[in-house]
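Q: could you look at this predicted model? Sequence included:
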Amino acid sequence: MNLHDYKVTMIDGKTKDLAEYKGSVVLIVNTATKCGFAKQFSQLERLYEQYKDNGLVILGFPSNQFLNQEPGDNDEVLTACRKNYGVSFPLTEKVDVKGADIHPVFEFLTKAKPGLLNESIKWNFTKFLVNHNGDVVARYAPKTKPEAIESKIKELLEL
């Protein structure tokens, strides 16, 4: 299994087959607009704008599993991301990134790259970098700023 074997429901309710990202480098992030790390939205957007034409996709998965930091519905999440942070990269519907109802993509990601103590996502803005073949190549902690990942993204994009 790899990332390309999954489908997700986007924030607008449409289904997206992640096989469409074959050949792209994908950075997956669990997000929350009311999190202290939310300023990373702007940094992620900068990376997306800079490298999307070279094959980078950033895919945000909003989640409300950490201290109620994403309480709104999908429309509210989308509005906050666009208005407050200028986000244009794709977002999915709100999902669970851990626990009994974990989204299948996050089950795949966390098994491929477990955290320090266990597989589970510990907080918002955990990041997973996936190569053009759909394989998870790295996991980054929430405190890791997106620009710290830029050199690895460029390496995978062969820039």
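A: Structure's in. What do you need? Since the structure is predicted, the reported quantities are computational estimates derived from the model, not experimental observations.
Q: C-alpha only now, for contacts and for neighbours.
A: Fine.
Q: list the buried residues in stretch 33-41.
A: With burial defined by 16 or more other CA atoms under 10 Å, the residues of stretch 33-41 counted as buried are T33, K34, C35, F37, A38, Q40, F41.
Q: among those, which one lies nearest to S24?
A: F41 (20.3 Å; CA to CA).
Q: so how far is Y85 from that closest one?
A: 6 Å (CA to CA, to the nearest Å).
Q: ditto for T15
A: 24 Å.
Q: who has more neighbours out of the two?
A: Y85 (18 against 12; other CA atoms under 10 Å).
Q: give the full set of residues in contact with L78.
A: I11, L91 (CA atoms under 8 Å, 6 or more residues apart in numbering).
Q: check which helix or strand covers it.
A: helix 74-85 (DSSP states H and E).
Q: and S88, how far from V8?
A: Distance of S88 to V8, given as CA to CA: 18 Å.
Q: got another one to weigh against that:
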Amino acid sequence: LFAGFWQLATAGINRISVAQPASKMFPFGRRVLGGRAGATVGLLGTAMVAINLLASPAGVAACFSSAPPPSVRGSDGKPATSVYGFTANNIDGKPVPLEQYRGHVLIIVNVASDCGYTDGHYKEFNQLYQEYAESKGLRILAFPCNQFGGQEPGTNAQIKQFAEGRSVRFDMFAKVDVNGDRAHPLWQYLKQRQGGTLVDAIKWNFTKFLVNKRGEPVGRYGPTTSPLELRAELEKLFAE
């Protein structure tokens, strides 16, 4: 598998257009994948991120640059010091200042309706919400994203309908990009504060960030970590 990634990252770039939709290159979806195959998809996501970076001079420079990245600016134009400095549109298009979550422990996650992880994650997020929202103040902020395998192609209205069909109780936001020049500033900030393996870019759907009661990102978990596996870390944050 890794040998295949290496071939893609070297000779393969000359044959594959990085502009080609990932869904055509790696057509994995909710109906195809089970949970056991999910790790492979996560690795493919890492490979796709690497390919896109290596195909761009700016991306290569970013990988090997020792200069610290510029501070991400919040909605007020000032360098952000917590997630409270950002505003994001909810699934209905209404601006939501994240200041309203001050004092709450947060899980911030990029989601997709047609991913192999969707059913399990939505079910377990609902479990966590039911268990901790009232008693501990947990809030879950879900951001739909279509950057991984084209698995969130619908409109915000369609995404909302899909979520309602699964009795989603947590907060759904409007569809955003989490990587690239168009990445939402909140997601730029999350990646800067909690970097990833090899590169800081989000690798696949359902990358989860834990945020403490002060609005500081303190943990990052990939899609192979289930929401219920976060219980121990959540309990520590609730106790702070």
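A: Okay, I see it. Source: prediction; values computed, not measured.
Q: after superposition, what's the TM-score here?
A: The TM-score (TM-score structural alignment, normalised by the length of the first structure) is 0.97; 158 aligned residues with a CA RMSD of 1.0 Å.
Q: for S88 and V8 of the first structure, indicate the residue with more neighbours.
A: Neighbours were tallied for S88 of the first structure and for V8 using other CA under 10 Å; the higher tally belongs to V8 (19 against 16).
Q: quick one: map the more buried one onto the second structure.
A: Using TM-score structural alignment as the criterion, V8 of the first structure maps onto A88 of the second structure.
Q: re the thing from before, in the helix holding L78 of the first structure, what's buried?
A: Buried residues in helix 74-85 of the first structure (16+ other CA under 10 Å): N74, V77, L78, A80, C81, Y85.
Q: one more: stretch 136-151 of the first structure?
A: So, applying 16+ other CA under 10 Å, buried residues of stretch 136-151 of the first structure: V136, A138, R139, Y140, A141, P142, K145, P146, I149.
Q: between these, which is closest to N54 of the first structure?
A: Out of those, the member with the shortest distance to N54 of the first structure (by CA to CA) is I149, at 15.8 Å.
Q: name the SS class of the closest one, please.
A: Of the three states, I149 of the first structure takes helix under DSSP: H, G, I helix; E, B strand; the rest coil.
Q: aligned to it, what sits in the second structure?
A: Applying TM-score structural alignment, one finds that I149 of the first structure aligns to L230 in the second structure.
Q: distance check, that match against C63 of the second structure.
A: Computed as CA to CA, the L230 of the second structure to C63 of the second structure distance reads 30 Å.
Q: and the helices in the second structure?
A: Counting by DSSP state H, the second structure has helices at residues 2-9, 22-25, 38-54, 57-64, 118-136, 156-165, 185-193, 231-239.
Q: any idea which of these is most buried?
A: helix 185-193 (a mean of 22; mean count of other CA atoms under 10 Å).
Q: tell me the counterpart of N133 of the first structure in the second structure.
A: Under TM-score structural alignment, N133 of the first structure pairs with R214 in the second structure.
Q: ok, how many other residues are close to the residue nearest to that match when sequence neighbours are not counted?
A: Leaving out its chain neighbours, the residue that sits closest to R214 of the second structure by CA to CA, 6 or more residues apart in numbering is G103, at 6.2 Å. Burial measure for G103 of the second structure: 13 neighbouring residues, criterion other CA under 10 Å.
Q: the one 3 residues further on now?
A: The tally of other residues near L106 of the second structure (other CA under 10 Å) stands at 25.
Q: that one contacts K208, doesn't it?
A: No: in this structure, L106 of the second structure is not within contact of K208 by CA atoms under 8 Å, at 9.9 Å.
Q: mind listing what the spatially most central residue of the second structure touches?
A: Nearest to the mean C-alpha position of the second structure, counting by CA atoms, centre = their mean, stands N110 at 3.3 Å. Residues in contact with N110 of the second structure (CA under 8 Å, 6+ apart) are A142, F143, P144, C145, V178, N205, F206, T207, K208.
Q: let's go with 10 Å and repeat that
A: Taking CA atoms under 10 Å, 6 or more residues apart in numbering, we find N110 of the second structure in contact with 141-146, 173, 175-178, 187, 202, 204-209, 223.
Q: give the aligned equivalent of it in the first structure.
A: Under the pairing rule here (TM-score structural alignment), the equivalent of N110 of the second structure within the first structure is N30.
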